[in-house]
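Return a 3D structure for these sequence lines:
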Amino acid sequence: MTDVRVPTLGESVTEATVATWFVKPGAAVGPDEILCELETDKVTVEVRAPEAGVLGEIVAQEGETVGVNALLATLLPAGASAAPAQSKSEGPAAPQPAAPNFQEVKMTDVMVPALGESVSEATVSTWFKKPGDAVAQDEILCELETDKVSVEVPAPVAGTLREILAAEGETVAAGGKLAVMAEGAGGAVAAPKAAAPAAAPAPAAGGKDVEHAPAAKKAMAEAGLSPDQVTGTGRDGRIMKEDVAAAAAAPTPAPAPVQTTQVSIAPPPASVPRAPVPAEDAAREERVKMTRLRATIARRLKDAQNTAAMLTTYNEVDMSAVMDLRTAYKDQFEKKHAVKLGFMGFFVKACCHALKEVPEVNAEIDGGDIIYKNYVHMGVAVGTPSGLVVPVVRDADAKGFAQIEKEIGALGKRGRDGKLTMQEMQGGSFTISNGGVYGSLMSSPILNPPQSGILGMHKIQERPVVVNGQIVIRPMMYLALSYDHRIVDGKGAVTFLVRVKEALEDPRRLLMDL
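Predicted coordinates:
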């Protein structure tokens, strides 16, 4: 007898609710077949059979709350070989002839690849192949979208795409199964499998066998919506919490009074219900679902405001010395190092210099502790078509101008092409954001948690300034340091910004470590 237990649910998630059991006691199951679905406050997790067998006793019923590694059910040894085929079809007889075909060719699972540290799930963005299509080894099958990057999933073997298990828009866990491939010539048997998902929604339409997510039921009760007013996007038409939010926000005459009631009882914490829109305006609008990247950017920025005691201090810097230095050495620099000498290298070196004197700007708060970092992993914010990403130049304090400029250029290009990996965007200890490339003259950057500081660069603009009692025209830039006042005092923040200013106005200080 084998125990079926609650899998790891992700960082900081310790319990889940049993949402739906897809298999009944006594039913035969195959290895890796989905037994039930758990719902946490962040994601829906599928629990699969660890091996072939017969489902014994269900210990945790639907609606019960279970902890990590808790016992869900027991799995008995497999009985007759015909049982799994009968269990999987559950009604329509069409899939049954497919069983012998499965054994004629070698089947290979297409799995969700490693998504990176602290990333436990992704959304299936696009399938480039359909069931029955022949694919070559390493040919791209689909694209997954995580909170930070897009991940391409290549074919593990050459053959035929047999079955797609996770449709576009579905959320999948790291290590989960995306599809099944038949090695070699398997196209002839792929067509019957492709028809199986189409037949599944028929009984679900009646609402008899579909158990909606518990969080969705609660949200519908609060919003005054019935299941027939909400379009479910989960498995077999199952209504998820996001579906209820979308239905409540839809600009239709019926939900309008419901939204008013919702506001008076419990207004949503992160958004304000949309006011009714005239029909002529609604016809000219376009509603597009947020990408995971954009939703994560929005959530993290708001979390930073809610968590940190964020404050911004400003200064300005005369860029004459840096510009003169670039003009004098840019040709020699590019000839020797095969990379252009930009402004970002000077700012990275200046910040590394200042962080040594004010280490709390390079630290972070972890519960009741302060973690001081004896290194500088410099995050450099890059704007991409999908949104803002922050690749990291590791150990920037130990690198020279040429290496820093090369890494920033390479990371920026990979970011714009959507090729950054999770490892390239994790572990930053301080961030520089350059709004000046877009023409920004002044801004207050928002922290990138759990970091305690971020420097905002801005547009270089010639302005009249007083130097030695004389009014002269100089290329000036405003600098902004946003910092977490819980760990960085005003004195430290001002000192940091002054040290950056001094290093940029006299780059020789960087050589002399002054």
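
Please make it C-alpha for all contacts and neighbour counts, starting now.
Will do.

what's near enough to touch residue 3?
Remark: with contacts taken as Cα atoms under 8 Å, 6 or more residues apart in numbering, residue 3 is in contact with 71, 72, 73, 74, 75.

Pull out the buried members of those.
Neighbour counting with 16 or more other Cα atoms under 10 Å marks 71, 72, 73, 74, 75 as buried within these.

Alongside the first, I'd like the structure of this one:
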Amino acid sequence: MATDVTVPTLGESITEATLGQWLKQPGETVKLDEPIASLETDKVAVEVPSPVAGVIGELVVAEGDTVSVGAVIARITEGASAPTSATPAVEDRTAVGKAEAAAPPEPAAAPAGAATPAGYGNHGEVAVGDSPTLSPSVRRAVLELHVDPSKIKGTGTDGRITKDDVLLAAKSGQASAKAPAPAAPVASAPQSSTSSTSPDRKEERVRMSRLRQTVARRLKEAQNTAAMLTTFNDVDMTAVIEARAKYKDLFEKKHGVRLGFMGFFVKAACMALKDIPSVNGSIEGDEIVYHDYCDISVAVSAPNGLVVPVIRNAQDLTVAGIEKTIGDFGKRAKDGTLKMDEMKGGTFTISNGGVFGSLMSTPIINPPQSGVLGLHRIEDRPVVRDGQVVVRPMMYLALSYDHRLIDGREAVTFLVALKNAIEDPTRILIDL
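Take a look at the predicted model:
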């Protein structure tokens, strides 16, 4: 008996997704609720679980196809055992930008169990028949670091390979792989193509992910809609650095998480937002919405682009609670397991470009929010203190805001309040 696998509900207002990767191929056995495919939505990657235990029979759609909620994407034969070989049902598709005149005739589709050199398939993708099941983020790490997944011992659930496993293997050099050799096409839609006019001049075309398309659209909408302006200030990080150095070991021992700078900045931002409520507000039609809570969006780097999960009611959390939440977001962003609900809402955003070495930037607001705080790298600079020139660890702060709602005076007052709290962390403790 065959059971249809359908696209699950993806969240409010999301009606379609892109099939990013098949985690199982025809002929492979699958357990109940075991992930068989990964879908890319406008916000996060969503894994599709198997509704029954059995054997994958037919893949109805190919990687890269757009699918709607409720659409059938595969069929599973219940209770069957895996055959010795199976032929994928989805036909290979020609790569975009392929040089037809120079291309040899297309070979027939290879069976799912066919061997492929060094654990790679067509277009440098991981060959399913020769390597363990890989999530999108893990597959990308494998390709970028040139490691052979078949030589990596997975530490994840059911022995699945995690991104940390790939990074460790690449660092140790024990799973290095040669560059992928030409191979017969696998049964999936290629995500990229490479063309060249000479050995030293190559070009690669990669389809934009649904997440990247959404980010691009929303950022441009923000520029077109809001009257954006950016105000700068700098902050002396001496007190926070000293507090962190003094208590980081005890903090980690008690709370199980490292003490970073974001905990201080989120708490300081909540205090400043309370004093300047317009920075925490938004415009809806001809009305201004003021929030008496602080849902802080934190920009987190993920394999497919920037994602912005939300720390709910950050004003009620301790520094430890904030650090735990951010740490969890960062880990799950890399694994591609953030949930839809964790990406919704948010009244104010903090983006820390300093971790990548940024000195100064003008961040773009995240609609319908009206403000975003940009943090930058800490570097020693000469400043004047009590009439003396001294060297202090300084950081530039940038507040981009919607000038339709927030006046320059309010923006400057917000940054000064934030600066005062960071330079004298005791203010955070006594709510001053």
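
Just give the TM-score of the two.
Once the chains are laid over each other, their TM-score by TM-score structural alignment, normalised by the length of structure 2 reads 0.72; 330 aligned residues with a Cα RMSD of 2.5 Å.

hmm, back to that, take the buried ones among the contacts of residue 3 of structure 1 and keep only those in strands.
Of the positions in those, 71, 72, 73, 74, 75 sit in strands, assigned by DSSP state E.

how close does whichever strand or helix holds residue 482 of structure 1 sit to structure 2?
Using DSSP states H and E, residue 482 of structure 1 falls within strand 470-484. Its matched residues in structure 2 lie on average 0.6 Å from strand 470-484 of structure 1 after superposition (mean Cα distance after the TM-score superposition for structure 1).

what's the neighbour count on residue 167 of structure 2?
Residues near residue 167 of structure 2, counting by other Cα atoms under 10 Å, number 16.

Which residue in structure 1 aligns with it?
Matched to structure 1 by TM-score structural alignment, residue 167 of structure 2 sits unpaired.

my guess is residue 167 of structure 2 is in a helix, correct?
Yes. Assigned with DSSP: H, G, I helix; E, B strand; the rest coil, residue 167 of structure 2 falls within a helix.

In which helix or strand does residue 88 of structure 2 reside?
Per DSSP H and E, there is no helix or strand for residue 88 of structure 2.

what's the helix or strand for the closest residue in space to it that isn't next to it in sequence?
Leaving aside its sequence neighbours, residue 88 of structure 2 sits nearest to residue 26 (Cα to Cα, 6 or more residues apart in numbering; 5.6 Å). Counting by DSSP H and E, no helix or strand carries residue 26 of structure 2.

quick revisit: closest to residue 243 of structure 1 among the contacts of residue 3 of structure 1?
Nearest to residue 243 of structure 1 among the contacts of residue 3 of structure 1 is residue 72, at 27.6 Å by Cα to Cα.

Quick check, the closest one in contact with residue 4.
Yes. Counting by Cα atoms under 8 Å, residue 72 of structure 1 touches residue 4, with 5.5 Å between them.

Helices along structure 2, start to end?
136-145, 163-172, 210-225, 238-255, 262-275, 319-335, 408-423, 426-430 (DSSP state H).

And residue 210 of structure 2, what's its match in structure 1?
The equivalent of residue 210 of structure 2 in structure 1 is residue 292 (alignment by TM-score structural alignment).

Could I get the contacting residues of the closest residue to that match other than its chain neighbours?
Leaving aside its chain neighbours, residue 292 of structure 1 sits nearest to residue 147 (5.2 Å; criterion: Cα to Cα, 6+ apart). The neighbours of residue 147 of structure 1, taking Cα under 8 Å, 6+ apart as the test, are 119, 122, 292, 293, 294, 295, 296.

looking at the alignment, what does residue 147 of structure 1 pair up with in structure 2?
Taking TM-score structural alignment for the superposition, residue 147 of structure 1 sits opposite residue 42 in structure 2.

Where in structure 2 does stretch 159-171 of structure 1 align, residue-wise?
The aligned range for stretch 159-171 of structure 1 is 54-66, by TM-score structural alignment.

Most tightly packed of the helices of structure 2?
Ranked by mean neighbour count, the helices of structure 2 are led by helix 262-275 with a mean of 22 (mean count of other Cα atoms under 10 Å).

What is the mean deviation of it from its aligned residues in structure 1?
Averaged out, helix 262-275 of structure 2 is 0.3 Å away (mean Cα distance after the TM-score superposition for structure 1).

Read off where that helix ends up in structure 1.
Mapped onto structure 1 using TM-score structural alignment, helix 262-275 of structure 2 spans residues 344-357.

who are the neighbours in contact with the spatially most central residue of structure 2?
Residue closest to the mean C-alpha point of structure 2, counted by Cα atoms, centre = their mean, is residue 302 at 2.4 Å. When contacts are counted by Cα under 8 Å, 6+ apart, residue 302 of structure 2 touches 333, 334, 336.

Give the equivalent position in structure 1 for it.
Alignment note (TM-score structural alignment): residue 302 of structure 2 maps to residue 384 of structure 1.
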